[in-house]
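Enquirer: model this:
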Amino acid sequence: MMAHSPMTNLLIDIYNGVRKLGIPTFQKLPDADEPEPFIVLGTHFDDDLPSGKFGKSVQITDLQIDMYYPIDSRVALEDEIYQVTQVIKQSTKRATRVTSNTSQDDSIGRDVYHVVFIVTAYM
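Expert: Here you go, the predicted structure:
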């Protein structure tokens, strides 16, 4: 049996961690009738720029995770952002940084909070 790639392992670890919060988690944007909150494990950007310390042996990945949340409570949203960030950090030792950006969004057909998490990880 072939071992998973480091990126696959990162996705599995984060997926399993976030699911523990009870938030539906998807690999692509779900149908429009899916109620908020939900999370989408999104795209990633890889960088294998040589470092002075490690040469080309280290690859840095930025994984985007999108959370869509009901617009009715900013306080509840901030608590959820904190919980998701903590679960991501605890689910993998590869993550070195988790950033988030919150905005209001209507791209899914209704007004929601859209939180974009960027997880930086060493592969």
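Enquirer: all contacts plus neighbour counts: C-alpha atoms, from now on.
Expert: OK.
Enquirer: now the helices for this protein?
Expert: Assigned by DSSP state H, the helices in the chain fall at 6-19, 74-91.
Enquirer: Put together a markdown table for those helices, with distance to Thr43 and mean neighbour count on each row.
Expert: Output for the helices of the chain, formatted as a markdown table (distance: least, Cα to Cα, whole Å; neighbours: other Cα atoms under 10 Å):
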| stretch | distance to Thr43 | mean neighbour count |
| --- | --- | --- |
| helix 6-19 | 11 | 17 |
| helix 74-91 | 16 | 16 |
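Enquirer: With distance to Thr61 added, can I get the ones you listed in a markdown table?
Expert: Below are these laid out as a markdown table (distance: least, Cα to Cα, whole Å):
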| stretch | distance to Thr61 |
| --- | --- |
| helix 6-19 | 8 |
| helix 74-91 | 14 |
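Enquirer: Another for comparison:
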Amino acid sequence: MRKFLLLAISQLLFISTVNASTYIWSSAIPTQVHIVPEGLLLIGDFENAGVNCAGAITQAAILLPKSDPGFEHKLSLALTANAAGKTIETLVYTEASSDCIQISASGYVPKAHYYYWRLKN
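Expert: As a prediction, this is how the structure comes out:
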């Protein structure tokens, strides 16, 4: 029983390490907030260095897709962050360039994860 428990714990640690490595936290105070056909574009000093499409990124920005179930709430948080000079923090995917989208004026931008979108003080 003890071996089984140790094996289960080691597998959970491995899985969480693998999953954690596919995302990075990116945060910044948004300097611009734009509604674009693809969703909400936040421009700011976002750290996207670990993102697969980073070589194609022309502006430090992230995109919240309009298909996000909490889009309106997150839009409100983004506008609050922009007006109050507060930080938005989200997860962005690092592994696949398919999680980057081309925005005409901003080049390629990584998409924000649906579940993690925080307003920090």
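Enquirer: And the TM-score between them?
Expert: Here the superposed chains carry a TM-score of 0.24, computed using TM-score structural alignment, normalised by the length of structure 2; 53 aligned residues with a Cα RMSD of 4.5 Å.
Enquirer: quick one, which of the helices of structure 1 is nearest to Leu63 of structure 1?
Expert: The closest of the helices of structure 1 to Leu63 of structure 1 is helix 6-19. By Cα to Cα, the value is 8.9 Å.
Enquirer: Give me the angle between that closest one and helix 74-91.
Expert: 140 degrees (axes from the mean of the first three to the mean of the last three Cα atoms, to 10 degrees).
Enquirer: So which elements touch helix 6-19 of structure 1?
Expert: The contact analysis (3 or more Cα pairs under 8 Å, 6 or more residues apart in numbering; DSSP states H and E) places helix 6-19 of structure 1 against strand 25-26, helix 74-91.
Enquirer: Among those, which comes closest to Leu10 of structure 1?
Expert: Here helix 74-91 is closest among these (Cα to Cα), at 8.8 Å.
Enquirer: Quick one: list the elements packing against the closest one.
Expert: Contact here means 3+ Cα pairs under 8 Å, 6+ apart; on that basis helix 74-91 of structure 1 packs against helix 6-19, strand 95-105.
Enquirer: Show me where structure 2 has its helices.
Expert: Under DSSP H, structure 2 gives helices at 2-21, 71-84.
Enquirer: which helices and strands does the longest one pack with?
Expert: Think helix 2-21 of structure 2. The helices and strands touching helix 2-21 of structure 2, judged by 3+ Cα pairs under 8 Å, 6+ apart, number zero.
Enquirer: Can you check which of the helices of structure 1 gets nearest to Ala121 of structure 1?
Expert: Closest among those, once you apply Cα to Cα, is helix 6-19, at 8.5 Å.
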